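S.K.: One predicted model, sequence on top.
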Amino acid sequence: MMTILVYASAALAEIVGCFAVWAWMRQGASALWLVPGLLSLAAFAWLLTLAPSDFAGRAYAAYGGVYIAASLGWLWAVEKQRPDIWDVTGAVLCVVGAAIILLVPRGT
């Protein structure tokens, strides 16, 4: 359960941070959006250090699937664009892949 919370929190922090930069550069928002955006991206990096993996690369790879699914949630909730069947199919495949990376037993 803690793993899900860490990855979900990291995804939200990354999406918020990246969206702040997107809003500034692509939508003409004030440069003040960069302040919370950078803080959010710093929180994202910190949160990923809490991921339950002995290796950063494996933690980041598993996180990638969660990020993809969370990004589609952002698309729907914030940008008001409903993901289509291909978005959902791709996200499911990525989350399954992330679970395999993170959860399979490993030999020592």
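M.R.: Done, it's in.

S.K.: drop to CA atoms for contacts and neighbour counts, all remaining ones
M.R.: Noted.

S.K.: right, and residue 9 touches residue 46 too?
M.R.: No: applying CA atoms under 8 Å, one finds residue 9 not in contact with residue 46, separated by 10.5 Å.

S.K.: okay, these two: which has more neighbours?
M.R.: residue 9 (18 against 12; other CA atoms under 10 Å).

S.K.: one more structure, for comparison:
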Amino acid sequence: MPLAAFLLAALCEIAGCFAFWHVVRLGGSVWWLLPGLASLAVFALALTQVEAAAAGRVFAAYGGIYILASLGWMWGVESVRPDRFDAIGAALCLIGAAVILLGPRG
């Protein structure tokens, strides 16, 4: 199921990138990089589970899910509530992702 793979990929990509952010921007221990790298590997593997004729199409459709998940991370982990412009932007991106992934192909 593409949605499950996209959600797993988003969680792993955000967690992996946050590990690097934590080390570089927040002065965290370099040991954060080990689970961060593992998380990024799972991210890449999760995207390979989505069936499509072209990897680029999967990556493009994933972008909408990533944006929504990033806003969820911002709210849940960083305690910054998304505003209406965040919500509108995420909705537009999800519509775009659906068109890319589900659009009829000849």
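M.R.: Right, received. Where do you want to start? What you see is a predicted model; the values in this text were computed from it and never measured.

S.K.: and for residue 9 and residue 46 of structure 1, which residues touch both?
M.R.: By CA atoms under 8 Å, 6 or more residues apart in numbering, residue 9 of structure 1 and residue 46 have no common neighbours.

S.K.: What lines up with residue 51 of structure 2 in structure 1?
M.R.: Using TM-score structural alignment, the partner of residue 51 of structure 2 in structure 1 is residue 52.

S.K.: any idea how far residue 68 of structure 1 is from the closest residue in space to that match that isn't next to it in sequence?
M.R.: The spatial neighbour of residue 52 of structure 1 that comes closest, neighbours along the chain excluded (CA to CA, 6 or more residues apart in numbering), is residue 3 at 6.6 Å. Counting by CA to CA, to the nearest Å, the separation of residue 3 of structure 1 from residue 68 of structure 1 is 16 Å.

S.K.: What of residue 45 of structure 1?
M.R.: Computed with CA to CA, the distance linking residue 45 of structure 1 and residue 68 of structure 1 is 17 Å.

S.K.: who's more crowded, the two?
M.R.: The neighbour count for residue 45 of structure 1 versus residue 68, taken as other CA under 10 Å, is higher for residue 68 (19 against 13).

S.K.: Residue 91 is in contact with the more buried one, correct?
M.R.: Yes: judged on CA under 8 Å, residue 68 of structure 1 makes contact with residue 91 at a distance of 6.0 Å.
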